[in-house]
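S.K.: fold the following, please.
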Amino acid sequence: MGISAPAQEPWANEQATRPGLSWGVKSSFTRYIDTMPDGRRGAGHGATEAGDGVYFFELEDASGFDPSSPEGIVKYRGDLRYKGHQGMLFVMIVDPWIEFRDTGAVLTAVDAERWPNKEHRIELATLAPGAPAAGRLPRGWALMDARLTPAGVEVFNGVYGVGERLEPVGFCAHLKSGG
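M.R.: Prediction:
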């Protein structure tokens, strides 16, 4: 696996033609994993690497989302894992969902501490509009700024603090015909 710079446009690939979630997690963390002699990262079960450390998660269900409000939950599916240091470092992000609440949007994921139980979720990051777009977003796609939550700090074993900026989250809940 080669080392590459983070993508400037996580939606600039063939996945942009279908609904999903595109996310580079944290580029400095990905670079760190890639430089380790035993560092590995991979995706599966609905997640694929889109290039340059960005991952694409397939849309699972957007029926609980009202884009006119916006309120509700947009569910994506996929499994992303990072490991290294002879197994001492292990980060797993499974089935990210964007939950739009009256208090703001959050990115949640399956609680890895309770794996393989997928019923319990944690708040991984807070999301807010305003992430800078490096280019024009495809129709139907939005980009949100992502900041680590207290539970997200635990996912990364306390290496990053609460509020630490993650890579922007690009997402699409549906594509209109012709878009």
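
S.K.: for the rest of this, base every contact and every neighbour count on C-alpha atoms.
M.R.: Fine.

S.K.: what number of residues lie near residue 48?
M.R.: Residue 48 has 19 neighbours, counted by other CA atoms under 10 Å.

S.K.: I should have written residue 74 there, sorry.
M.R.: Other residues lying near residue 74 total 25 when counted by other CA under 10 Å.

S.K.: quick one more, to check against the first:
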Amino acid sequence: MSPRSVHKRLATVTLALLAGAGFAPAVPALAQDQAASIELFAADGTTALGDTVLHPGDRIVVRGRGFDPAANTGGLPVPVPPGVPHGTFVTFGAFAPDWRPSAGAPTTSRAATRAEVQWVLSESALNQVPRAPFDLQRTIRNQWVPLAADGTFSTTIEVTQPTKIPADAGYGVYTYAAAEAVNPAQELAVPVRFDPTPGPNTPKTPPADLTWAVAPGFSSTITGPLQGSVTGADGAATRDSALTFALDDADIDPRTGRGVLRYRGTILAFTRFHLGEIALADPWIEFTEHGTWLTAETSTSDTVGTDSLRRIRIAELDAVPNPGQTEWADVQATFEPVLAPTSLQLYAGRATAPLSFRY
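M.R.: You can find the predicted model right below:
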């Protein structure tokens, strides 16, 4: 998905929302007047976290109180419409000493794993987020934490190692107004002792049996100008700009070398606020008498992620069946003339990034 295409899509969404107008905030009031605060607990939800040392994969239960459901009505016009409370972000991260949006700190001062940032918002406000012409409620529900009428919430955060950590950053759990709303009263920080070395709950890195970067600049465009993220799960992972998948099974005829190599895992690529979200899952290498193809389950539209997938041919590979061969490096390939979702159609007929795979 090119930056120009996504910027055009964001502009279209914004105009559609503004043209609809008529959105009016209807959120419950705080049960009592109190300052916003958060408390941290271990994964059991009862033991105070205190100075416990955490590792990647550990979990923190965060409980908040005093978060006004009617606050934060400014900010971006998408995905929450103007005038509707935008809610509050809560995340584990490594933030610079001067990180607060109300003091003009840039986003680079706040390092967090985008996929793990949670969005605290009242259900009343969420219900005012439009579902057409784009389902913007879905973009919030992926990370939604309900905010009660009395200003309280409870959620569980998985600890992950952020990238591009700012100088002198401190690890902790942070809250701040969502979607570029500004509210210094909700800019909170609770320090956490973090050790980035693997611990007992750290997910094991899956083997990189198939490695592919899709196309030149694919991941860097998503994580750069589109302000999104590329994540892997269930056997898939991201390593620098490459996507990797674990071998699931191999069904190869030893006499001809023809057959199918099946890999497992799901890659999710999404733009800021998940306004664009596409998935690529369970790729196969299919050696046939007519050619070799890469197929995979891909999203049926640019905004559904894993909600709706369909297997398609993605690319034809410059590789022939070869009995006894079990490893291929830097295989050249060409994208198919017809791709889905629409954003991938930008690559149709072009050279892909090289593939390496084994079984």
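
S.K.: for the closest residue to residue 125 of structure 1 other than its chain neighbours, list the residues it contacts.
M.R.: Computed as CA to CA, 6 or more residues apart in numbering, the closest residue to residue 125 of structure 1 that is not its neighbour in sequence is residue 148, at 4.5 Å. Going by CA atoms under 8 Å, 6 or more residues apart in numbering, residue 148 of structure 1 touches 124, 125, 126, 160, 161, 162, 163, 164, 165, 166.

S.K.: from residue 277 of structure 2, how far out is the counterpart of residue 148 of structure 1 in structure 2?
M.R.: Correspondence of residue 148 of structure 1 to structure 2, assessed by TM-score structural alignment: residue 335. Separation of residue 335 of structure 2 from residue 277 of structure 2 (CA to CA, to the nearest Å): 20 Å.

S.K.: check contacts around residue 156 of structure 2.
M.R.: 43, 59, 60, 61, 62.

S.K.: ok, of those, which come out buried?
M.R.: 43, 59, 60, 61, 62 (16 or more other CA atoms under 10 Å).

S.K.: against structure 1, where does whichever strand or helix holds the last one fall?
M.R.: With secondary structure defined by DSSP states H and E, residue 62 of structure 2 is part of strand 59-65. Following TM-score structural alignment, the aligned partner range for strand 59-65 of structure 2 in structure 1 is empty.

S.K.: following that strand in sequence, what is the next regular element?
M.R.: Per DSSP H and E, the helix or strand that comes after strand 59-65 of structure 2 is strand 88-95.

S.K.: all strands for the stretch 101-250 of structure 2, in order.
M.R.: Secondary structure of the stretch 101-250 of structure 2 (DSSP state E, counting those that start in this stretch): strands located at 110-111, 118-121, 144-146, 153-158, 170-177, 188-191, 193-194, 210-212, 229-233, 236-239, 242-252.

S.K.: which strands or helices does the longest one pack on?
M.R.: In this structure, strand 242-252 of structure 2 makes packing contacts with strand 210-212, strand 236-239, strand 259-264, judged by 3 or more CA pairs under 8 Å, 6 or more residues apart in numbering; DSSP states H and E.

S.K.: so for it, what gets flagged as buried?
M.R.: In terms of neighbour count (16+ other CA under 10 Å), strand 242-252 of structure 2 has its buried residues at 242, 243, 244, 245, 246, 247, 248, 252.

S.K.: got it, and the third one?
M.R.: With burial defined by 16+ other CA under 10 Å, the residues of strand 144-146 of structure 2 counted as buried are 144, 145, 146.

S.K.: from those residues, which is closest to residue 325 of structure 2?
M.R.: Sorting the buried residues of strand 144-146 of structure 2 by how near they are to residue 325 of structure 2, with CA to CA, puts residue 144 at the top with 47.7 Å.

S.K.: list the contacts of the counterpart of residue 79 of structure 1 in structure 2.
M.R.: When structure 2 is aligned by TM-score structural alignment, the residue opposite residue 79 of structure 1 is residue 266. By CA under 8 Å, 6+ apart, the residues touching residue 266 of structure 2 are 232, 233, 234, 235, 236, 279, 280, 281, 282.

S.K.: looking for the alignment partner of the last one in structure 1.
M.R.: This means residue 282 of structure 2. Under TM-score structural alignment, residue 282 of structure 2 pairs with residue 95 in structure 1.

S.K.: how near is its match to residue 77 of structure 1?
M.R.: According to CA to CA, residue 95 of structure 1 and residue 77 of structure 1 sit 4 Å apart.

S.K.: who touches both of these two?
M.R.: residue 57.

S.K.: quick one: end-to-end length of stretch 341-359 of structure 2, please.
M.R.: End-to-end for stretch 341-359 of structure 2, by CA to CA: 29 Å.

S.K.: could you pull out the helices for structure 2?
M.R.: Taking DSSP state H, the helices of structure 2 run over residues 3-20, 123-126, 136-141, 218-223.

S.K.: ranking those by burial, who's on top?
M.R.: Neighbour counts (mean count of other CA atoms under 10 Å) averaged over each of the helices of structure 2 peak at helix 123-126, with a mean of 21.

S.K.: and residue 122 of structure 1, what pairs with it in structure 2?
M.R.: With TM-score structural alignment as the criterion, the equivalent of residue 122 of structure 1 in structure 2 is residue 312.

S.K.: about what we covered before: which one of the buried residues of strand 242-252 of structure 2 is nearest to residue 38 of structure 2?
M.R.: Among the buried residues of strand 242-252 of structure 2, residue 243 lies closest to residue 38 of structure 2 (CA to CA), at 36.6 Å.
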